[in-house]
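Chemist: I need the structure of the sequence given here:
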Amino acid sequence: MTEEAGLFGLLTEQLIVVATVAGAVAAMPALLEWLAERRRRREFLALSLDELDLRSRAVRSAGLEPLLSENADLIDAIRSPARYPQAATTGNEILILGVPMSGRKSLALRLAQEAGIQRALVLHNAANVDALAWSRDRIHRVRGVTWLLLIPNLDRVFARADDDEVVAQLEALVEAASEQRNIVVIATADSLVPDSTLDNLFGIKLLMPGTASVLPRTPPRSADALAYHRAVAEHYVKRFGEHQVQFSGIDGLDRDAFITRLLSLVSNPAEIEDICTLCLNAAIFRSHHGGHRTIDTGIVDRALARTLVGVSAME
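Modeler: Predicted structure coming up:
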């Protein structure tokens, strides 16, 4: 009986070994496929992302100096946010619009360099969910220095994305990055539809020379909506006085004229906040460079042009 039990145990062990080997052999194709897929995803991820050292990066600057001068207030707000009371709410998400090869990426990198940003993470393929997840984790780990998150051709992702997960992760990435004081998000696009998701993600839009802006927008006309927008505008205009910023009075520009013009153009409260913040920061920037801390029509026009933008797709 003992010999039979021992023989049975030996046969059982052998069968287990054979079954294990057979199972491993059967699972081998699936394992190899998983390893190959993992390698492909890692290679694709490497192609989707770049990290740049902007301190030593040579960027094409021909023709960009006027654009840098026009946006000196934005650069200063990024470089010295403590000077500006609302620098954290508007200014660290910028969308550069223009046709391909017009210098959009070069302008983004030069803006970052002028603002003293040392490092950049370039997300070449924003439709890659692995790259989106990796980018979000990377920016959360940034400490001590200011980084640029650059996303080229972002409008193409929204136009082609049929995956809700991609769109959701992309929105989460931009929003999470823009909430960090040490992350500046700059994206480029060929076209922009007013009041679209892409439009609402970015408070500031800059147009490359020769890019025509079209605005087929219809501001709300209901009494309730206008009253609500007026209350929002009055809230932000009140902050002008708190920071010793006044309206110039030139060309009839005063508090009431400013609010009236604002309400005739904007579509939502976020645009009101962005425009008012840009006006406030521009007046403060002017005072730091020998001018009066006043808002004139030039400042208002520039704030409107940076916020209320639409660009048709180029054929």
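Chemist: from here on, contacts and neighbour counts on C-alpha atoms
Modeler: Fine.
Chemist: so which strand or helix has T260?
Modeler: helix 255-263 (DSSP states H and E).
Chemist: following that helix, which helix or strand shows up next?
Modeler: Scanning onward from helix 255-263 (DSSP H and E), the first element met is helix 269-288.
Chemist: also this sequence, please, to line up against the first:
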Amino acid sequence: MSQVPLSLIVEVKARREEARDIVTFELADPHGRPLPAFGAGAHIDVRVPSQGQEGLVRQYSLCNHPEERDRYQIGVLRDPNSRGGSVAMHDQLQEGDLIQISAPKNHFPLEPAKRILLLAGGIGITPLLCMAERLAHTGADFELHYCTRSPERTAFRERIDAAGFADRVRFHFDDGDEDQKLDLAGLLATPDPDARVYVCGPSGFIDAVMSTAKAQGWPDERLHSEYFAGAVTASEDDDSFEVRLASSGASYTVPADKTVHQVLAENGVEIMVSCEQGVCGTCLTRVLEGEPDHRDLFLEDHEHAANDQFTPCCSRAKSKVLVLDL
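Modeler: As a prediction, this is how the structure comes out:
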């Protein structure tokens, strides 16, 4: 396995408890130099601090104003059921620490539209808050619906209340009154050909928004999503299959309990990986023959249907053999 190279060293300039189990980190160049520019919806790869090891690489959306070059701000939810990245960020990363990050990447960019609907679930507020900052700055027509379990788990509440776009934000709490909970069917009842919907948060929240919008007649090209939770990569019902490298003809068996990239790495074939959950698209690999079993959350439905590329960090095969452009 080959991790994505992280080219920037930044210092943790500030750490803030934003809400229960949510911390923000403000990152800046140690020498005060401007950081690479980014657009609304962008994220960075972060090498999570670890003791005596190279460290995990995780992705975090940038949530500050996209015209700022003096800092990056990320929000991290402490998830005890995660693979360890968020817990390490919460427990080990302190002000003054130096960490490695990548330059910003954007798989969730804002597209032109007369009206924008932003729907955030929990920590999914981070890229959408950046979008709200950008949209307000440009005078765009938008509204932000922010859904959380309770007020004490609602990050950035003070920042939003003090923002110039506060009147465009609606908070929805799971433990609140029924009349303040988000009415997805009502909100999306009338497809607007001049509008776009952006949604980010837990998989269940995104799936609910997307399925409701499609049922109401919203076209796919007007719906944009970004997942934080990873894909299901394996199950006890999975069959083994072969992957063959087009360049050498070498063939390797992928058993049910291993991923394609794990098997290739064991045999000295390196593929660049980052999230290892089918979210970021870093490991995207061209398929020359065979039918992939797509399990990523990165490719769109029409890209899955083409079956000419897949994510070897999590996806498998429906055919007995996959021939890869490697």
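Chemist: where does the TM-score land?
Modeler: With the length set by TM-score structural alignment, normalised by the length of structure 1, the two chains reach a TM-score of 0.26; 154 aligned residues with a C-alpha RMSD of 7.2 Å.
Chemist: follow-up on the earlier one: what's next to the helix holding T260 of structure 1, contact-wise?
Modeler: Helix 255-263 of structure 1 has contacts (C-alpha atoms under 8 Å, 6 or more residues apart in numbering) with 219, 226, 229-230, 233-234, 237, 247, 272.
Chemist: derive a ChimeraX selection command for the buried subset of those.
Modeler: The ChimeraX command for the buried members of the contacts of helix 255-263 of structure 1 (criterion: 16 or more other C-alpha atoms under 10 Å) is given here:
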select :226,229,230,233,234,237,247,272
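Chemist: closest one of the contacts of helix 255-263 of structure 1 to V185 of structure 1?
Modeler: Closest approach to V185 of structure 1 among these (C-alpha to C-alpha): I272, at 20.6 Å.
Chemist: can you pull the contacts of the closest one?
Modeler: 229, 232-233, 262, 266.
Chemist: ditto for A303 of structure 1
Modeler: 275-276, 278-279.
Chemist: so how far is I139 of structure 1 from it?
Modeler: 29 Å (C-alpha to C-alpha, to the nearest Å).
Chemist: how about A46 of structure 1?
Modeler: 17 Å.
Chemist: compare these two (neighbour count), which wins?
Modeler: Comparing A46 of structure 1 with I139 by other C-alpha atoms under 10 Å, the one with more neighbours is I139, at 19 against 11.
Chemist: skipping adjacent residues, who's closest to that one in space?
Modeler: The spatially closest residue to I139 of structure 1, leaving aside those adjacent along the chain, is A177, at 6.9 Å (C-alpha to C-alpha, 6 or more residues apart in numbering).
Chemist: what helix or strand does the one you found sit in?
Modeler: Assigned by DSSP H and E, A177 of structure 1 falls in helix 164-178.
Chemist: ok, E43 of structure 1 next?
Modeler: Using DSSP H and E, E43 of structure 1 falls within helix 2-48.
Chemist: and the next helix or strand past that helix?
Modeler: Under the assignment DSSP H and E, the closest C-terminal helix or strand after helix 2-48 of structure 1 is strand 49-53.
Chemist: buried ones in that next one?
Modeler: Result for strand 49-53 of structure 1 [16+ other C-alpha under 10 Å]: buried residues 49, 52.
Chemist: which parts of the helix or strand following it are buried?
Modeler: Downstream of strand 49-53 of structure 1, the next assigned helix or strand under DSSP H and E is helix 65-70. Neighbour counts over helix 65-70 of structure 1 (16+ other C-alpha under 10 Å) mark 67-68 as buried.
Chemist: can you give me the buried ones in stretch 39-58 of structure 1?
Modeler: 45, 48-49, 52, 54.
Chemist: using CSV, lay out these together with distance to L10 of structure 1.
Modeler: Formatted as CSV, the buried residues of stretch 39-58 of structure 1 follow (distance: C-alpha to C-alpha, whole Å):
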residue, distance to L10 of structure 1
L45, 50
S48, 55
L49, 56
L52, 63
L54, 68
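Chemist: neighbour-wise, which of the contacts of A303 of structure 1 leads?
Modeler: I275 (29 neighbours).
Chemist: could you check how far it is from R261 of structure 1?
Modeler: I275 of structure 1 sits 11 Å away from R261 of structure 1, going by C-alpha to C-alpha.
Chemist: same check on A303 of structure 1?
Modeler: 12 Å.
Chemist: straight-line length of stretch 176-184 of structure 1, end to end?
Modeler: The first residue of stretch 176-184 of structure 1 is 11 Å away from its last residue (C-alpha to C-alpha).
Chemist: so what's the residue count around L304 of structure 1?
Modeler: That count, for L304 of structure 1 with other C-alpha under 10 Å as the rule, works out to 23.
Chemist: now it: closest residue in space, sequence neighbours ignored.
Modeler: L304 of structure 1's closest residue in space is I275 (C-alpha to C-alpha, 6+ apart), at 6.2 Å.
Chemist: contact partners for that neighbour?
Modeler: With C-alpha under 8 Å, 6+ apart, I275 of structure 1 has these contacts: 300, 303-304, 307.
Chemist: those residues in strands, which ones?
Modeler: For the contacts of I275 of structure 1, not one is inside strands, with DSSP state E as the criterion.
Chemist: closest to K205 of structure 1 among the residues you listed?
Modeler: T307 (5.9 Å).
Chemist: isn't that closest one right next to T277, touching?
Modeler: No - between T307 of structure 1 and T277 there is no contact under C-alpha atoms under 8 Å: 10.8 Å.
Chemist: what's the helix holding E43 of structure 1 packed up against?
Modeler: helix 129-140 (3 or more C-alpha pairs under 8 Å, 6 or more residues apart in numbering; DSSP states H and E).
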